[in-house]
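> have a look at this prediction, sequence included:
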Amino acid sequence: MTLSTAYWCVLIAALLPYCWVALAKASVPRYNNRDPRGWIAQQTHPRLKRAYNAHLNALEAFAPFAAGVVLAQLAGVVHDRIAMLAVAFVALRVLHGVAYVADLAWLRSLAWFGALACVVALLAQAALSIA
């Protein structure tokens, strides 16, 4: 794997939240694009709410991940290690979203912790590389 693999993973992670929100909007009829947040707030459909929550969680997870990839690269962490952690992060975040929509709380939490561990590993290795 190369560093470009990690950069492709950053792009995928940046787009992933929009997959979940598209699923949320497609889960029930009559989506209102004039007031999307108001429309979401009024919905009670469980799948829609879970997909929207997966969207919000994916947005929250993106910034630390992207920072971890960039800082690890700038600190000189081995490119294969960065790429491996980036691929693992994306795979775990996809699993997280699928588990969220499917209402598998235990799997969702496991995937969330795994993805967080990837981010922590990226940031810790960056810090250790410049220490």
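Yep, it's here. Numbering: from 1, shown residues only.
> contacts, neighbours, all on C-alpha from now
OK.
> can you pull the contacts of the spatially most central residue of the chain?
The residue lying closest to the centre of the chain (CA atoms, centre = their mean) is A58, at 3.9 Å. Under the criterion of CA atoms under 8 Å, 6 or more residues apart in numbering, the neighbours of A58 are 13, 16-17, 93, 97.
> before we go on, here's another structure to hold up against the first:
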Amino acid sequence: MTIAYACVLLMGLFPYVAAGIAKKGFENFDNSMPRQWLAEQTGFRARANAAQANLFESLPLFFAAVIIASMNNAPQARVDLLAIGFVLARIAFLVCYLANWPTTRTIVWVLGLICVVSIFFSDLTN
């Protein structure tokens, strides 16, 4: 398994970390209607839930980038490095979301997007 593939697996599971944070403590949590309960939350729980949604939204483009780079025999070291950059940016994104640092969150979101777009083009510089 390449580092980039391991990053795909890690990122596929990472939104569940945000979900766990959103439900941390389970105060009056209603598992029969979890989305309604989450929609009523505020503060860090609401931000963690929003981060979870954004983390899921970012997955298809990242997964496609890694697969396409692999199919095009892009330099593996470059793809691995960019995949690690994406993972680090998304971890920082979650931290910024929870801490309520919107400007920093946007900056790390853009950095993650740059990593993904760069993966798509990594075979062009081969």
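Cool, the structure landed. What you are looking at is a predicted structure, and each value in this text was computed from that prediction instead of being measured.
> could you look up the SS state of the residue nearest to the centre of structure 1?
Following DSSP: H, G, I helix; E, B strand; the rest coil, A58 of structure 1 is assigned to helix.
> identify the residue of structure 2 aligned to it.
In structure 2, A58 of structure 1 lines up with L55, judged by TM-score structural alignment.
> any idea how far that match is from A4 of structure 2?
To A4 of structure 2, L55 of structure 2 is 17 Å away according to CA to CA, to the nearest Å.
> looking at structure 2, which residue lies furthest from center?
Max distance from the centre of structure 2 (CA atoms, centre = their mean): N28, 27.9 Å.
> three-state assignment of that one?
Counting by three-state DSSP, the backbone at N28 of structure 2 sits in coil.
> would you mind finding the match for it in structure 1?
Taking TM-score structural alignment for the superposition, N28 of structure 2 sits opposite R30 in structure 1.
> L13 of structure 2 now?
Looks like L13 of structure 2 aligns to L15 there (TM-score structural alignment).
> that match: which element?
Secondary structure from DSSP states H and E places L15 of structure 1 in helix 3-26.
> which helices and strands sit right next to that helix?
In this structure, helix 3-26 of structure 1 packs against helix 46-75, helix 79-101, with contacts taken as 3 or more CA pairs under 8 Å, 6 or more residues apart in numbering; DSSP states H and E.
> pick the most buried one from the ones you listed.
For those, the largest average neighbour count (mean count of other CA atoms under 10 Å) is found in helix 79-101, namely a mean of 22.
> which stretch of structure 2 lines up against that helix?
Under TM-score structural alignment, the match for helix 79-101 of structure 1 is residues 76-98.
> how far does that stretch sit from the chain's center?
Its chain's C-alpha centre and that of stretch 76-98 of structure 2 lie 8 Å apart, by CA atoms, centre = their mean, to the nearest Å.
> tell me, how many residues neighbour the alignment partner in structure 2 of A111 of structure 1?
In structure 2, the residue matched to A111 of structure 1 (TM-score structural alignment) is V108. Using other CA atoms under 10 Å, the number of residues around V108 of structure 2 comes to 20.
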